[in-house]
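Chemist: Sequence and predicted model, in that order:
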Amino acid sequence: MDPAWIFAYVLLGAGTGFMAGLFGIGGGGIMVPALTLLFIAQGFEAEYLVHLALGTSLAAIVPTACASVFTHHQHKAILWPVVVRLVPGIVVGTFAATFVAAYLPPVFLALFFSAFMFLVAAQMLLNRVPSPANQLPGVLGLSAVGTAIGGVSALVAIGGGTMTVPFLTWCKVRLPSAIATSAAVGLPIALAGAVGYAINGASVLGLPERSLGFVYWPAVVCMAAASLFTAPLGARLTHRLPIPLLKCFFAALLVALALQMLWTVLTG
């Protein structure tokens, strides 16, 4: 692979890793539109660009999530009983949604992705967090919530933090613990999603060399290697710095990337 592409993937992985650790998100909001642009520039088959970006993003999130979880666990901020109750539904929802995504056209996936990113950005900019008047639900309730989070996460290639963090804070969980718990939840989402996209793209023709289904491994390796160094840095800052201004910048970035995603797919 050309050194220029290697550098581009490493740079992308470094940025998304830092954001993943800082906000408890998977980084798909940044990776998917950026990967789509990079894949177009490399001349990959247009029909499966978004699918390939989604699967590659989820696979790259796995090591990022591991590094982020380890750092948050050192701060004893992860609510492991909550994670255990969310995981069964998350795995089912994520894996099932990859089978749905395999049959959806790229334009629909791009529209769904962009609409979701706009909602996330609006929530960040408006800072509209529901009044913490609710308690965490029981096992069945958390499993149902996990299934919904996993399903949406697979369709937009996120670690689930954009839904998990607001849900936990709504249930009276402190923000640092919500972010840390969300990071732990992101790991099974990424694993189930990556496996699902790999399986569903296994029989597809015209994918680039060194791909396993809808997972392009050269990009995964480069991004993951960089994110392993930057994800712990972001996770440490979560427990040291106020992040309202950073949230505003991140929200603005999400809007820009969502618009770029729409432009790339609709005009490509």
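Modeler: Ah, there it is.
Chemist: switch to C-alpha atoms for all contacts and neighbour counts from now on
Modeler: Will do.
Chemist: which residues in the stretch 1-150 of the chain form helices?
Modeler: 3-23, 28-41, 49-74, 80-101, 106-126, 139-156 (DSSP state H, counting those that start in this stretch).
Chemist: most tightly surrounded among those helices?
Modeler: Most buried of these by mean neighbour count (mean count of other Cα atoms under 10 Å) is helix 49-74; its value is a mean of 27.
Chemist: from the middle of its chain, how far away would that one be?
Modeler: Helix 49-74 sits 7 Å away from the centroid of its parent chain (Cα atoms, centre = their mean, to the nearest Å).
Chemist: Tell me which of the helices of the stretch 1-150 of the chain sits nearest to L237.
Modeler: The closest of the helices of the stretch 1-150 of the chain to L237 is helix 3-23. By Cα to Cα, the value is 6.4 Å.
Chemist: contact partners of the closest one?
Modeler: 25-28, 30-31, 34, 64-65, 68, 161, 179, 183, 219, 222-238 (Cα atoms under 8 Å, 6 or more residues apart in numbering).
Chemist: dropping in the other structure now:
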Amino acid sequence: MSDTLLLVFYCTLLGSGVGFLAGLLGIGGGLVIVPVLSSILIHFEVLPHEQVIIVAVATSLASILFTSTSSAIAHHKNGNVPWDLAPWIMTGVALGALLSGFMAALLPEQVVRIVFAVSVTLIALKMFYSSSKKELDNERNMPNKSVLTTFTTITGGLSAMIGIGGGALLVPLLTFFSIDIKKAIGCASACGIVIALFGSVGYITSGTSHFALQEGFVGFVYLPALVGIVCTSWFMAPIGAKSIQHLPVPTIKKIFAALLLVMAVNMAVS
């Protein structure tokens, strides 16, 4: 088996796991894809080490475009996408993702990673704590649409910057404002499509001067890895989305908090 076919095979295994997580938790799977794909690219010596992270991030975003689409369709069928809020949230994440994709090569990556890791750790601890106690009776009101769009612009920018679909930040944000977690996950799945689309445009455009199609790249996106991930994640996402109907909310929150902590540690040490 050639190295390229073996790489694609490893990526199909990766896609199976991230597809299920995408459907279950509304995440695009980038928190798993980026570190694992980075290791795969390094193992097969696909490109210089200093370019591995940006290629992993770009390829992750491109795969999330497909995975989140499959997940969002499944959540829509289950009535878990709040379409009255989704357009405002999508507007913000689209703007943030597009700007982040174009500025990928200019931003101080290490500083962003540290800030992001600290923020995600605090969010994870808050969500884990809230899943371990009875919810308070008082509900927080959703902010006006312009404030919500500002929040989601920041969310979309940070998500695209590190190659995740946005659920890791959107779900805690929406549940903070008393949105049911199942609907928050459904909304995050739909928004993951927007983040992936606009983020990928930025990474493809900014990467055209670094790699050629003949080498297996479209901008910073590595096509063999993309094909491997998507061919399994597309089918696993609906299975994860169906599973959410049978899991208690506290359990979902604990799983989500644990994954956030994994992502925070990865961002801090990588």
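Modeler: Alright, I've got the coordinates. These numbers were taken from a predicted model, which means no experiment stands behind them.
Chemist: where does the TM-score land?
Modeler: Once superposed, chain against chain, the TM-score is 0.87 (TM-score structural alignment, normalised by the length of structure 1); 264 aligned residues with a Cα RMSD of 2.7 Å.
Chemist: hmm, back to that, mind putting the helices of the stretch 1-150 of structure 1 into TSV with distance to K172 of structure 1?
Modeler: Shown next, in TSV, are the helices of the stretch 1-150 of structure 1 (distance: least, Cα to Cα, whole Å):
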stretch	distance to K172 of structure 1
helix 3-23	18
helix 28-41	26
helix 49-74	19
helix 80-101	13
helix 106-126	18
helix 139-156	15
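Chemist: right, and these - which one's nearest G196 of structure 1?
Modeler: Once the helices of the stretch 1-150 of structure 1 are compared by Cα to Cα, helix 80-101 is nearest, at 5.4 Å.
Chemist: The closest one aligns to what range in structure 2?
Modeler: Mapped onto structure 2 using TM-score structural alignment, helix 80-101 of structure 1 covers residues 83-104.
Chemist: same question, stretch 26-40 of structure 1
Modeler: Using TM-score structural alignment, the residues of structure 2 aligned to stretch 26-40 of structure 1 are 28-42.
Chemist: can you give me how far that stretch is from the chain middle?
Modeler: The mean C-alpha position of stretch 28-42 of structure 2 is separated from the chain mean by 12 Å, Cα atoms, centre = their mean.
Chemist: Return the residues in contact with the aligned residue in structure 2 for S227 of structure 1.
Modeler: Matched across to structure 2, S227 of structure 1 falls on S233, judged by TM-score structural alignment. Each residue near S233 of structure 2 by Cα under 8 Å, 6+ apart is listed here: T12, G15, S16, G17, V18, G19, F20, T67.
Chemist: same check, this time on T181 of structure 1
Modeler: T181 of structure 1 neighbours (Cα under 8 Å, 6+ apart): G24, A77, I78, L79, W80, V82, V83.
Chemist: wait, isn't the last one in contact with V185?
Modeler: Pointing back at V83 of structure 1 there. Yes - counting by Cα atoms under 8 Å, V83 of structure 1 touches V185, with 6.0 Å between them.
Chemist: Please name the spatially closest residue to the most centrally placed residue in structure 1 (chain neighbours excluded).
Modeler: In structure 1, the residue lying closest to the centroid (Cα atoms, centre = their mean) is I158, at 1.9 Å. Nearest residue to I158 of structure 1, sequence neighbours excluded (Cα to Cα, 6 or more residues apart in numbering): G28, at 4.5 Å.
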